[in-house]
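**Q** below are the sequence and a predicted model; questions follow.
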Amino acid sequence: MGLGGISIWQLLIILAIVVMLFGTKRLRTLGGDLGSAIKGFRKSMQDDDEVAKKPEAEDDTSPASTPGEDNGKP
């Protein structure tokens, strides 16, 4: 028994039918498109995490607490 009651032979037959229907060139382009979509999704998730962390770091460095800067106080 394979995954969920599907044997490896049934999966191979399904794969062969899909290749015959779509052809290898079209499957290759679909795979490339899917890969680039996943890569773009991961990049946007990392960008969102960086944006979420950035305001916390900016709050720690306010202009009044910058060392070496004269704030007009005697």
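**A** Thanks, I have the structure now.

**Q** please count neighbours and contacts with C-alpha atoms only from this point.
**A** Noted.

**Q** quick check, Val19 in a helix?
**A** Yes - checked against DSSP: H, G, I helix; E, B strand; the rest coil, Val19 lies within a helix.

**Q** what's the local residue count around it?
**A** If you count neighbours by other CA atoms under 10 Å, Val19 ends up with 14.

**Q** and here's the other structure:
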Amino acid sequence: MLSEMASEILAYLRDTHRLPGARLRITTLDERFGTDPAVAVAISELARAGYVATPDAGTIELTPRGYEALVSGRP
């Protein structure tokens, strides 16, 4: 089960970046959710679960598994 913040990030991806491989800058998440340390923890949680990859320190990328979770509505 994902934390509330991780679920909110996935919901944001569902609304804005619905393609596998879609990239999102961390600064965009900071603008949306603030610079709360919980955002960084949630990103780590999503990466460990395989929903996003972190190709560099400033970007997350939606993985095929993350895309399937968005489509099915069941992370």
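**A** Arrived safely. These figures come from a predicted structure and were not determined experimentally.

**Q** let me see the TM-score of these two.
**A** Here the superposed chains carry a TM-score of 0.27, computed using TM-score structural alignment, normalised by the length of the first structure; 30 aligned residues with a CA RMSD of 3.3 Å.

**Q** chain center to the host helix or strand of Met45 of the first structure, what's the gap?
**A** Assigned by DSSP states H and E, Met45 of the first structure falls within helix 24-60. Centroid displacement of helix 24-60 of the first structure relative to its chain, using CA atoms, centre = their mean, to the nearest Å, is 3 Å.

**Q** with stretch 13-30 of the first structure instead?
**A** Offset of stretch 13-30 of the first structure from its chain centre (CA atoms, centre = their mean): 26 Å.

**Q** pull out the buried positions in it.
**A** Residues of stretch 13-30 of the first structure classed as buried: none (neighbour count, 16 or more other CA atoms under 10 Å).

**Q** can you give me the first-to-last residue distance of it?
**A** Taking CA to CA, to the nearest Å, stretch 13-30 of the first structure runs 20 Å from one end to the other.

**Q** find the centremost residue of the first structure, please.
**A** Centroid-nearest residue in the first structure, with CA atoms, centre = their mean: Arg42, separated by 1.0 Å.

**Q** how much space separates Ile60 of the second structure from Ala53 of the second structure?
**A** Per CA to CA, Ile60 of the second structure is found 6 Å from Ala53 of the second structure.

**Q** and for Leu62 of the second structure?
**A** Going from Leu62 of the second structure to Ala53 of the second structure by CA to CA gives 6 Å.

**Q** what's around Pro55 of the first structure, how many residues?
**A** Pro55 of the first structure - counted by other CA under 10 Å - has 10 other residues nearby.

**Q** ok, now which ones touch Leu21 of the first structure?
**A** By CA atoms under 8 Å, 6 or more residues apart in numbering, the contact set of Leu21 of the first structure is empty.
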